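Novice: I'll drop the sequence and a predicted model, then ask my questions.
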Amino acid sequence: LFDLREAVHRQGKKLGRTVAVIAESDLNDARVLNSSSRGGYDLDAQWNDDFHHCVHAVLTGERDGYYQDFGDIRQLVKALQEGFVYSGQYSVYRKRRHGSPSKHLPPGKFVVFSQNHDQVGNRMAGDRLIGLAPFEALKLSAGINLLSPNLPLLFMGEEYGEKAPFQYFVDHSDRELIEAVRRGRREEFAAFQWEGEAPDPRDEATFLRSKIDLGLRHQGNHRALFDLYKMLIKLRKEVPSLSVLTRKGMEARLFEGTKAIRVKREHGGDRVVCFFNFDSRPVNVSPSLGDGLWQRILESASERWGGPGGTGWPEFIRSGGPETSFNLGAYGFVLYRQAGPNKGLAERSGVS
């Protein structure tokens, strides 16, 4: 792997391009990312399936297959803080210890996602998150992904809530290979409790069912979700504390007894705090912001994002006085930024 990385980087340099070598691995082996001086392969990044499994299990309640190792909200906090959730502890699904510590690795080494071609395409029906969780949860998954300090990956159509499944299809001509694929799919699904018959990977109808409809971007809640994704990307690019791939200045904590997480991020004097509620019920939380004036720059429950309307979070909070609690709606999230020279960002962006 190290030799491959070196060869790709050399070729990229010859072409005048920056080329990244990213591993698609579920081994949770830090050697893939460790520097060569630490005996690693020094790849530029790798997919972090643990992050996906944390989000998916909490939002859908699924516990079959590899999801039986997930579902505890504290695991998502660990994923934000360290990268790998399984860093050497016992995995019920694998029936052995799994993974190695990754806390020493920068978050920019981890690609995170709430959906991708594997996690959707390797489901028997190819069903997307939109068919498994409510609309507010789709927005929440976008928020935790794009506001994290990691490298976010978006799967085609998730940004507007594509409804078409993404089913596994092939166009092989070898009959034995086709049958081997069919058999392999059936065996893979055995660990899950999915009902019905798996779509035939060789059937053209399987491919046609998987074609996305870009026109949905302009309709109803699909448009609201699309607009939210664009705003989250805009904030990630423009707000210094959200644009850096570092855990320095970051703190992720769970509100005890709840499924709500507070994430603080700071960079170069810029400070933000985001509150995420992964529960299907509202929860009261105390913001515990740092001293000073804080401005709300995004609330997922806003009608602008197809939500039920504000839940009482004020546009400004002056911290340092008596502690106040606010209601965080089911699957909702709220983002605050400390007011300062750039405090007009919310007004300029039309954020609410």
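Specialist: That came through, no problem.
Novice: For the rest of this, base every contact and every neighbour count on C-alpha atoms.
Specialist: OK.
Novice: what does the longest helix seen in the chain contact?
Specialist: If you go by DSSP state H, the chain has its longest helix at helix 220-238. Helix 220-238 has contacts (Cα atoms under 8 Å, 6 or more residues apart in numbering) with 139, 142-143, 146-147, 159-162, 216-217, 242-243, 304-306, 351.
Novice: Keep only those of those residues that are in strands.
Specialist: Among the contacts of helix 220-238, no member falls in strands (DSSP state E).
Novice: Buried subset of those, written for PyMOL?
Specialist: The PyMOL command for the buried members of those (criterion: 16 or more other Cα atoms under 10 Å) is given here:
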select buried, resi 139+142+143+146+147+159+160+161+162+216+217+242+243+304+305+306+351
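Novice: Just the ones of the contacts of helix 220-238 in helices?
Specialist: Mapping these onto helices (DSSP H) picks out 139, 142-143, 146, 242-243.
Novice: distance of Arg182 from Gln119?
Specialist: Distance from Arg182 to Gln119, counting by Cα to Cα, to the nearest Å: 18 Å.
Novice: Those two: who's more crowded?
Specialist: Taking other Cα atoms under 10 Å, Arg182 and Gln119 do not tie; Gln119 has more neighbours (19 against 16).
Novice: which residues in this protein form helices?
Specialist: 2-15, 49-60, 73-82, 117-121, 135-146, 175-189, 204-209, 220-238, 240-243, 345-349.
Novice: Which of these sits closest to Phe155?
Specialist: helix 117-121 (6.9 Å; Cα to Cα).
Novice: distance between the closest one and the chain's centre?
Specialist: Helix 117-121 sits 14 Å away from the centroid of its parent chain (Cα atoms, centre = their mean, to the nearest Å).
Novice: alright, now check it against this:
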Amino acid sequence: MEKEHFGARFDENGNCMFRLFAPHVQTVGINFNNDPDHIFMMNQTDYGFHELTLKNLTSDTSYSFLLNASKKIPDPASLWQPEGINTYSTVFDHHKFDWEGDNFSGLPINEMIIYEAHVGTFTKEGTLRALISKLDYLSELGINTLELLPVAQFAGHRGWGNKTVFPYAVHNGYGTPDEFKALVKASHDRGIAVILVVEFCQHNIVKSLSSAFDSFFCDIHTTTHGKAINFDEQYSFGVREFYIQCALSWLRDFHIDGLRINNAETIYDQSPIHFLEELSTRIRSFEKENNRKCVLIINDHHNSTRSIQPNDKGGYGFDALWDEDFHHALHYRITGDINGVFRDYRYPEKMVSAMQYGFAYRGEFSDYRKRIHGCNTQEFSGSKLVIYSQNHEQTICTGEECRTIKKAGFEAAKLSAGAVLLSPYTPLLFMGEEYGETAPFNYFSDYSTAPSLNETLDKHYHELKFSQEKQLDPSDESAFTTSQLDWNKKDSEQGRAMLAFYKKMLLLRKEHPALKEPCHNRCQVQEIKPGVILMLRNPSTSDGRYAVVIFNFNKVAITEKLESYLPTGPWTLKLYSGARAFGGYGVPLDKILSTTTPLELAAQSFAVYFHTPLNI
């Protein structure tokens, strides 16, 4: 039951076709420019669709749908809501943007270095146009993929974006559709792919739209957001197609290079072909037809690997899984936090398992969750797991201590970054961590009917056990303004040291074959003494260009002889997080790893050595 589009769309000849899926509505008219005498009746077609094609319409014409000659609503698939969510929609012509020179065809997941950003807080202006001014900075840092938290039209002016109202439209508080395209094109000019986070597990229906969404929610399944989206009951064919076309619109019309599907475990579907499998299959067809690579990442809090298995093995065919298990194990090692779910990660083997296999829990019982968590599988590439030390969810936490650098200090922040960036998995940085940003990422929303902070944290982040009394009221403007990055920190002494440290790590990962190798079977991890973890990375080539990383998670310096754990040297020092150049206070390390003298690592530091011939 494929439809080419929903809403209003111009063809290349300037004709505009309108399509609305509303099987419970008898008649639909289109009202232009709020003129009661300017109404065109749509044709009711098969399966609950209403359609009409008109000529001589101009872009920026306002329109509404008139249901059953009484209820006027904006278009659920609106491409542009310049005046917000409770008013008319605006016709928008995607053909008018000049994409000439945009020959970027995407990146495969195993090459991505992802940077997660929120448009509203990334700059003081909080706009798409302002974000463009930071692209050169990201490119120089070593970032090749920009992941944007939801930019679809949401309720209110300020918010996380996860309460989507118009999933096809760019949020009017961030800028226009063409300004979003300009951001994508400018990113491509610098070799940066753009991934968009989308919310297909929930749909925030405001009162003015409720009558058009009778078929969009199911009666059987419920989630923490309320009724689940209807992917498998009566009229689900139209609902599934609505969201598939939404995904294709972002890829086709905005040249987005990938999508991250949020909270996929709350997408309930008992159909013979799961919605997520159908979505990936359609996007793979789009890839082939357009000679592009469109990466699909999924966020599933159950750590189910079915989503990243190929279709012919019963999977959904996604490229990568958002891996919070790695974060939780790392968070405990860095901070010692045993609140909420983190208490399940207090066992030493959990960090080793996360570094070796990507998951701390691989089919074992989780005491906090009171169930088996994860599954035991090693069949996929390490690049299929996206890992991080910080992200937008993990920085809600307690007051000013949201960021790792505030919770555990400067050296610990560098240590946690090394555990992520030197692993065989796909790394993700959260905006500002590369220069030691300390601003939290509070939960904020200025929409009048937004849920309370307590309700939001209890429903969606109960596992993390946040201290709610230290949180700001989401509707208070300060919850938003204190979440904005302070770019002046980048130019402080500590900021410059941290930034140089990140640039060096990203360069090493990019250039050395062992650090680029995504096969976690070529990564051997062992805890050689309490708090000291050795990670040996092997390249796929047979030239012996090994890399080894020695992590000291202890809060005191350690000494250890390493020759019994390593292939015969020489081993050349390439990076030491405790070095003075990176703001550390460790004793300088020898350039060549000694076979007789123990290595001395400063507290909460790590060192990287390459197995290379000695250069004299």
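Specialist: Arrived safely. Computed from a predicted structure; not experimentally measured.
Novice: Which single one of the ones in helices among the contacts of helix 220-238 of structure 1 is nearest to Gly108 of structure 1?
Specialist: Ser243 (10.8 Å).
Novice: Show me what the closest one lines up with in structure 2.
Specialist: Aligned counterpart of Ser243 of structure 1 in structure 2: Lys516 (TM-score structural alignment).
Novice: dump the residue contacts of that match.
Specialist: The contact partners of Lys516 of structure 2, taken as Cα under 8 Å, 6+ apart, are 424, 509-510, 539.
Novice: Buried by neighbour count, from those: which ones?
Specialist: 424, 509, 539.
Novice: could I get those residues as JSON lines with distance to His462 of structure 2?
Specialist: Listed next are the buried ones among the contacts of Lys516 of structure 2 as JSON lines, based on distance: Cα to Cα, whole Å:
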{"residue": "Pro424", "distance to His462 of structure 2": "30"}
{"residue": "Arg509", "distance to His462 of structure 2": "35"}
{"residue": "Pro539", "distance to His462 of structure 2": "41"}
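Novice: So which of those residues is the closest to Leu614 of structure 2?
Specialist: Closest approach between the buried ones among the contacts of Lys516 of structure 2 and Leu614 of structure 2, by Cα to Cα: Pro539, at 19.2 Å.
Novice: The closest one contacts Arg545, correct?
Specialist: Yes: with contact defined as Cα atoms under 8 Å, Pro539 of structure 2 counts as touching Arg545 (6.6 Å).
Novice: quick one on the thing from earlier: distance to Glu251 of structure 1 for the helices of structure 1 - can I get that in JSON lines?
Specialist: Output for these, formatted as JSON lines (distance: least, Cα to Cα, whole Å):
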{"stretch": "helix 2-15", "distance to Glu251 of structure 1": "32"}
{"stretch": "helix 49-60", "distance to Glu251 of structure 1": "17"}
{"stretch": "helix 73-82", "distance to Glu251 of structure 1": "8"}
{"stretch": "helix 117-121", "distance to Glu251 of structure 1": "28"}
{"stretch": "helix 135-146", "distance to Glu251 of structure 1": "14"}
{"stretch": "helix 175-189", "distance to Glu251 of structure 1": "38"}
{"stretch": "helix 204-209", "distance to Glu251 of structure 1": "43"}
{"stretch": "helix 220-238", "distance to Glu251 of structure 1": "17"}
{"stretch": "helix 240-243", "distance to Glu251 of structure 1": "12"}
{"stretch": "helix 345-349", "distance to Glu251 of structure 1": "23"}
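Novice: mind checking which of those is nearest Glu197 of structure 1?
Specialist: Glu197 of structure 1 sits nearest to helix 175-189 of all the helices of structure 1, at 9.2 Å, using Cα to Cα.
Novice: Please give me every residue in contact with Asn284 of structure 1.
Specialist: So Asn284 of structure 1 contacts 325-328 (Cα under 8 Å, 6+ apart).
Novice: now Glu278 of structure 2
Specialist: Contacts for Glu278 of structure 2 were tallied using Cα under 8 Å, 6+ apart; they are Tyr316.
Novice: cool, Thr481 of structure 2 as well?
Specialist: Contacts of Thr481 of structure 2 by Cα under 8 Å, 6+ apart are Thr121.
Novice: What does it correspond to in structure 1?
Specialist: Using TM-score structural alignment, Thr481 of structure 2 pairs with Leu208 in structure 1.
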